[in-house]
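K.L.:
Sequence and predicted model, in that order:
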Amino acid sequence: MVSIEENCHGGFLQTFAWKVGTNEAALRLIISIFAGYPLSIFLRDNLHGTSATTKHLFISTIGLAICYFNYGMDTGYLFFCSLFNYILLFLVGGTGSSVIISFLFNLGYLLVSYAIFASNDYDMNWTTPQCILTLRMISVAFDLYDGHKPVEKLSSEQKSLCFKESPGLLEIVSYSFFFGYLLTGPQYPLRQYRDYMDGKLLDNESGKPSDTLQPAMRILTIGMIYFIIEILLVPSFPATYLVTEEFAQSSFLYKLFYICLFGRFTINKYVTFWLISEGVCILSGIAYSGKDKEGKAKWTACSGIKPLAFETALSVRDMVATFNISTNTWLARYVYKRLKFLGNRYISQIVSLLFLAAWHGLHIGYYNNFILEFFIVMFDVQATELFTKVPILNNISQHRLMSLVKLVVLKFCMLLFMGYPLVSFVLLKWSKIHLVYKEVYYIGHIFFVILWPIFSFGVIIPWFKTQKLKSKEKENAKTK
């Protein structure tokens, strides 16, 4: 452990980080993200109307400098990944082979990086932007491949994202190291990036820079609220408390309540960084996503979360739909939908979640988290359908005297269903994870993974099929 004396004799950032109660890596990350605001203003106002090459040079230089500021010579690992993908697409881009090679190389490169550089805790090193870059490079190979397929075989989404021209070296480096999404995401399609470089993503028809200050400051303000919560409240719910004797000696209900709050505050840091980074993207103009029905500009292309919808969510499905939006969209677009040939949505979902687990790292905690998420979402969907279609349950849930009880119960359950898997996501090692789950008798695993699937496949699904059959028979009887 680093002593106080060693900290005081370290560099300025190291010393300052220690004084404000954080570490140097986190401080460098925060500085880098906030630096995106003046950089975005310069890009928007001073480079507007210049050539794409000029913008690529500026973005590449700044992005590499930010990377070096955070990760030093390890920046070379990220640059090598971009270089490899450029060569791959230059040689065989647009073919099925390029997609397979890209997928295997980028995911393999990431997993090997985890194996070499990962520790037993959450790491703030170059593998963080690398995991974001991994998805970005895979998407480029897919979209280029789609661009070489017959148009009639493409979905409307694929048509809007595909392209035929392989990216140049400067372009792919710029695309990889754009400072708005370099360190924390979100995912952003290359075709839209090209539109931005060509000055097509504007909220006006006069050709002037977009008026992005107000929407950017609105998102930044929300992000700063989460940032303040991160500083003031989150330290009160540390993961380390879960493996203490004090937690073990507390009551069962208290343990569940703490897991609820722990889970909620654990994801606060992700929300914070997503919102602040989204503000950078909006300010630069790259987040422009067209206009709504009223003709107002939308700035949602780089959204990582919908704060209001997330905070008011009363089900796991609603929470998932509003959280980590760009990654979930990427997963659906390039993994889940591409597995349609399997003919089974459950298998596609499991494979997608296993990919997501591997993308996060090699620790067993990630896999446990996402497998639990699969079963919890399945329960959430089926339980909601039961309360909708079974008359007695529907009547009880809709009774006006049950409204407040329903609100409290649903919110508690949603927080518990979110927090329970996150225990393993944060603690990572099974030796630690087991200490927590055994204190709550593995209640989540027993109910969601064992009891509910048995009840679901033995009772619920057959009942739904019977009801559908009866409905068809009634409809047929009416038509005769």
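P.N.:
Sure thing, it's come through.
K.L.:
use CA for all of it now, contacts and neighbours both
P.N.:
Fine.
K.L.:
ok, and the closest non-adjacent residue to the residue most central in space within the chain?
P.N.:
Residue closest to the average C-alpha location in the chain (C-alpha atoms, centre = their mean): residue 324, at 3.2 Å. Of all residues not flanking residue 324 in the chain, residue 304 sits nearest, at 4.9 Å (C-alpha to C-alpha, 6 or more residues apart in numbering).
K.L.:
hang on, that neighbour packs against residue 277?
P.N.:
No: contact criterion C-alpha atoms under 8 Å: residue 304 and residue 277 do not qualify, at 9.0 Å.
K.L.:
Same drill for these two, tell me which one is more crowded.
P.N.:
residue 277 (31 against 25; other C-alpha atoms under 10 Å).
K.L.:
Which residue, other than its chain neighbours, is closest to residue 192?
P.N.:
Per C-alpha to C-alpha, 6+ apart, closest to residue 192 is residue 161, 7.5 Å.
K.L.:
Same check on residue 351?
P.N.:
Nearest non-adjacent residue to residue 351, counting by C-alpha to C-alpha, 6+ apart: residue 336, 7.9 Å away.
K.L.:
try this one next to it:
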Amino acid sequence: MDDRVIQNGILFSIAQAIGAPEQALRLLVSILLGYPIALFNCFYLRHKSAIVQHLFFTITGISIGFFNFGWDIGHSFGCVLVQYLLIKILSGTRICVALSFTFHMTYLLLGYYQTGTDTYDIKWSMPHCVLTLRLIGLCLDYYDGRKKPDQLNAHQKKMALVEAPSLLEMCGHVYFPGGFLVGPQFSMKRYLDFTNNVYEKESGDIMQCIKPGLIRAGLGFFYLALYQVASNFISDAVITSETFYEHTFIIRVVLVGLWAKISLYKYISCWLLTEGVCTMSGLTYNGKDDKGRHLWNGCANVKLRVFENATRFGHLIQSFNLNTNAWVAEYIYKRLRFLGNRSLSQAIALFFLAAWHGLHMGYYVCFFMELIVMLFEKDMEVLAAKNPAIHKVFNNPTLAPVRWVIGKLYVFCFMGYCLAPFTFFSDYWSIYGSLYYMGFVVFLGWRFIAPFLLPRLIPRSPRSAPPSEEKAPEELDQLKKKQ
């Protein structure tokens, strides 16, 4: 019998025993394989030449990809080869950037069209979305490297590539086992500094990375266990069952809120586990803090304290999928500055994020919700700053616990509403109906009344007096004498 068939049988049996899909278990096993790979590199290869490390990461990464997707791994290698040829032929020009962006996004969307179903599937197109951002970012970094330093912002100066990377360097960057499947995103500059032992010299001893890597791994297992246990009580099936619609409105809101929180733990656990691999390899070195302690958070993808204590959706965005959000901010949003409109740039960036996730309309609804929620919170911040009565309430220290409770309830009640389209590609309208479309009523409704209500709630600043009237009488007398 074929070894792969036996392997599939073993994985299938384990998946059945723990109540998880076989594809998800295969993905988890692949992420965990990154730990012995990282340790082997840390103990035996870190002082070897960069070429040896590139080969090691390429071979191990492709092997993990083949373990998950078989010969479909060829899609990623083909795109790496195309990107290499584009850079070689067109160098770091605008047309190279335009062709790179167009090719990779088109290929990704065609991949979604070919592999997409009515459920979230773990197929070759899943890691391909990570690869797409990595290759587009690489091209833009090389484009920046050919500009004058005074034309670049701080981030671009840090990530710019003066020389075109080799095909082997590109493969090592793309197939690095700690970031190939589900991220995190990291630049070619970071990868090259890592393989050229820059971080070894800066940290003094790269082996310091093992302890923080184990801590992130431990947190990853904790959230994975939390998700596995909690999802037995509130799963996707509970939210889409007939029984769900028989509950009262308040109970439905609570159930959707709990479901959303539990669902996000699934993503958090994966990101923490992959971050642990990157950290344990030494890739995440990030200089020193203000106390002189070495930091290993260069690829951190989630801020747990901010996430768990979120009292507004802005906190969730600041703490969740950090590297992808940072990538979109630097390579899409900030490069749309020429439009001269922040709201338009934000809308385009969120549309890009939706398309990058897939073709299902639910993604676009989800990121549309993010847009109108963030605009709502921005208006609330303006009110809290400029309306005297509201400002007084928000800055009253005795009301801080009340504000915290209200903020937690606000996030809890609406988080599930915003997340439902992201998960339920065809059933989210039924869920929306069961919640009486409360998210649209509050956030979209606010957009219609804000132009009329905000000017009434924000007092006009008094006109400044003419310069002569603002001066003290003594100064006026002196001026008259001089005249």
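P.N.:
Noted; the coordinates are in hand. Keep in mind that what you see is a predicted model, and the values were worked out from it rather than measured.
K.L.:
related to what we said a few turns ago, surely the residue nearest to residue 351 of structure 1 and residue 346 touch.
P.N.:
No: the pair residue 336 of structure 1 / residue 346 is not scored as a contact, 10.0 Å apart, by C-alpha under 8 Å.
K.L.:
between these two, which one's more packed in?
P.N.:
residue 336 (20 against 12).
K.L.:
could you measure the aligned partner of the more buried one in structure 2 against residue 353 of structure 2, distance?
P.N.:
Using TM-score structural alignment, the partner of residue 336 of structure 1 in structure 2 is residue 333. According to C-alpha to C-alpha, to the nearest Å, residue 333 of structure 2 and residue 353 of structure 2 sit 11 Å apart.
K.L.:
Likewise for residue 114 of structure 2?
P.N.:
According to C-alpha to C-alpha, residue 114 of structure 2 and residue 353 of structure 2 sit 19 Å apart.
K.L.:
Give me the more crowded residue out of these two.
P.N.:
Shown here are residue 114 of structure 2 and residue 353; by other C-alpha under 10 Å, residue 353 has more neighbours (18 against 10).
K.L.:
would you list every one of the strands in structure 2?
P.N.:
Counting by DSSP state E, structure 2 forms no strands at all.
K.L.:
Provide the aligned range in structure 2 for stretch 411-423 of structure 1.
P.N.:
With TM-score structural alignment as the criterion, stretch 411-423 of structure 1 aligns to 408-420.
K.L.:
The matching stretch vs structure 1, average distance?
P.N.:
Compared with structure 1 after the fit, stretch 408-420 of structure 2 shows a mean deviation of 1.3 Å (mean C-alpha distance after the TM-score superposition for structure 1).
K.L.:
how far does that stretch sit from the chain's center?
P.N.:
18 Å (C-alpha atoms, centre = their mean, to the nearest Å).
K.L.:
same thing with stretch 206-218 of structure 2?
P.N.:
The chain centroid and the centroid of stretch 206-218 of structure 2 are separated by 22 Å under C-alpha atoms, centre = their mean.
K.L.:
can you check stretch 14-27 of structure 2 too?
P.N.:
Averaging C-alpha positions (C-alpha atoms, centre = their mean) puts stretch 14-27 of structure 2 25 Å from its chain's average.
K.L.:
is it true that the match of residue 336 of structure 1 touches residue 343?
P.N.:
No: look at residue 333 of structure 2 against residue 343 with C-alpha under 8 Å: they stay out of range, at 10.1 Å.
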